[in-house]
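[1] Pasting a predicted model and its sequence here:
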Amino acid sequence: MADKPARALVIYGDGLMPLVHTHIHKLASLGSCGFLALREAENEDARVLRELCQLFDMPYPKLSERFMGMRALLCTIGFPVANIDDLASELLKWLGFQDGKVTETSEYDLVFVHVLLNVLVGDILQIAQSAPQISSRLHLSLILSYGSISEESNDLAKLYPKQCYTMKEGDIRNHHPMLIAQWQDAITRRDRAQAFEFEEFQKNGGSLSILAERFIYEIAFKLWKAPKYGA
């Protein structure tokens, strides 16, 4: 159990699940891996917006009202940094992680990045793992989705056994969920998954599956901004 609240960095790649690389596999091998189940969408335009909205459980009240004044930032294309080499450091700085240390206060509690870069994941892991003060307080989540997909696209990407949430909420799709790996040194469980792949998570992941719209509640708990979801 952590003795201080974490600060969370979430990296979300829409439709980029097939494009995984070395650093992404490394994060999977370090962290706790599982799935975020999604609701069906009517078309591609609706899918893009709906999947992002599910991660924040919109359109409910803003995060600061739900989670004890949580300060959150959503980043998409167009970062205020000179080049990609500065991006990892800039993201961590917003969370109060700088020069291998943790500041008492930070500009944000949660930074959500709507992009995926293999180099970015590698840079963040390198910075965090070389600084124990940072790695024990940084809660890093990497989420990848399949994008536009149909149930017939790949029979291997189906969730089983049937989860209890499908009985209460009937519009949950049982195939091609978001894949998620989470890591916080000495805090998150380290499961047996060694690669960021559906079959590997299904066989060796430790986090099973939850609804995508409950993800933000789990993050808020890690930041000491909400009680444990389901408790």
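    Structure received. Numbering: from 1, shown residues only.
[2] rest of the way, CA atoms for contacts and neighbours
    Noted.
[3] What count of nearby residues applies to Thr76?
    11 (other C-alpha atoms under 10 Å).
[4] Quick check: closest non-adjacent residue to it.
    Distances taken as C-alpha to C-alpha, 6 or more residues apart in numbering place His114 nearest to Thr76, at 4.8 Å, with adjacent residues excluded.
[5] Strands of this protein, start to end?
    For the chain, strands defined by DSSP state E occupy the ranges 7-13, 32-37, 72-75, 97-98, 101-102, 110-114, 138-144, 178-183, 209-211.
[6] who's in contact with the most centrally placed residue in the chain?
    The C-alpha lying nearest the average C-alpha coordinate of the chain belongs to Ser141 (C-alpha atoms, centre = their mean; 3.4 Å). Neighbouring residues of Ser141 by C-alpha atoms under 8 Å, 6 or more residues apart in numbering: Ala8, Leu9, Val10, Ile11, Ile180, Ala181, Gln182, Trp183.
[7] Next one for the comparison:
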Amino acid sequence: MGMRAAMVTNCPSINSFAASLGFHVFGTEDFAAQSGSDSSSSKDVRVISRALGLLGFSEGCVQDSSEFDLVFVHVATENTAGKLGKLGMRTDLNRLDKLVAAVMEAAPAGSPVAARVHVSVVLSYGSATGNKEEACLIVNSSTETDSDLKLLRPRQSYTMKAGNMLDDVRNHHPMLLAQWQEGVTRSDLAKQFSFEEFIKHAGNFAMLAERFLHEVAFKLWKAPKYGA
């Protein structure tokens, strides 16, 4: 779609995947070290500062040009179940929270940066080997009764591709996606980043994972709208 995109990661598999998609790949440690921010700042703040710099934002101002249109920062979850159990996962989530907080601090509401930035946060949800019913996108699927009224329910766009029904869509344990962009008129009522909250209050329900980049490109005015 013509976007200049970068990926910040220390994960070899993500590095290879991003490179195959045409992303410019940065190592996380080197990326933070090359930031122009105060060295006393945390690594997360330095990462976000440099990411915003590559997007054409510097010290609260919008530059005339930018090196990239899109920058992804990958936060890996280390396998610490044997040592710390859930504590290891919680630590990683705290880091993700700090990264998002650094973005919001650099783009306060009403600022020139906030008027031009789009933020997407994607988080994998649980294990696909867990209870599928509890993590199913089809609400109350176990109690749904047979009825002719079901025939009137429109098909969700994520279940179709090029006008044809897909038979390999996984309706359980989806990745969770939250997006923020100032001035967007259609916002939902979700207050927490959790599957249960999204099922009750999210606005966009679901889309195919392969459409994510296209959706972000649309938000950046780089691609036409997809789906309903």
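    Happy to help now that I have it. Computed from a prediction, not measured in an experiment: that's the story for all the values here.
[8] so what number do they get for TM-score?
    Their TM-score after superposition, calculated using TM-score structural alignment, normalised by the length of the second structure, is reported as 0.65; 176 aligned residues with a C-alpha RMSD of 3.5 Å.
[9] burial measure for Leu95 of the first structure, as a count.
    Counted with other C-alpha under 10 Å, the neighbours of Leu95 of the first structure add up to 25.
[10] Tell me the residue in the second structure aligned with it.
    Taking TM-score structural alignment as the alignment basis, one finds that Leu95 of the first structure is matched in the second structure by Leu55.
[11] does that match really touch Asp69, like I thought?
    Yes: with contacts counted by C-alpha atoms under 8 Å, Leu55 of the second structure reaches Asp69, the gap being 5.9 Å.
[12] for the strands of the first structure, which one sits closest to Gln163 of the first structure?
    Gln163 of the first structure lies closest to strand 209-211 among these, at 7.8 Å (C-alpha to C-alpha).
[13] once aligned to the second structure, how far is that closest one on average?
    Once the two models are superposed, strand 209-211 of the first structure sits on average 0.6 Å from its counterpart in the second structure (mean C-alpha distance after the TM-score superposition for the first structure).
[14] What residues in the second structure pair up with that strand?
    Mapped onto the second structure using TM-score structural alignment, strand 209-211 of the first structure covers residues 206-208.
[15] Stretch 4-15 of the second structure spans what distance, first to last residue?
    Start-to-end span of stretch 4-15 of the second structure (C-alpha to C-alpha, to the nearest Å) is 16 Å.
[16] What of stretch 172-192 of the first structure?
    Start and end residues of stretch 172-192 of the first structure are separated by 27 Å (C-alpha to C-alpha).
[17] And the lengthiest helix in the second structure, what does it pack against?
    Secondary structure of the second structure read by DSSP state H shows that its longest helix is helix 86-106. Here helix 86-106 of the second structure is seen to pack against helix 43-54 when contacts are counted using 3 or more C-alpha pairs under 8 Å, 6 or more residues apart in numbering; DSSP states H and E.
[18] Which other helices and strands does the helix it packs on contact?
    helix 28-33, helix 86-106.
[19] Pull up the gap between Asp171 of the first structure and Val113 of the first structure, please.
    With distances taken as C-alpha to C-alpha, Asp171 of the first structure is found 27 Å from Val113 of the first structure.
[20] between these two, which one's more packed in?
    A count of neighbours by other C-alpha under 10 Å puts Val113 above the other of Asp171 of the first structure and Val113, at 19 against 13.
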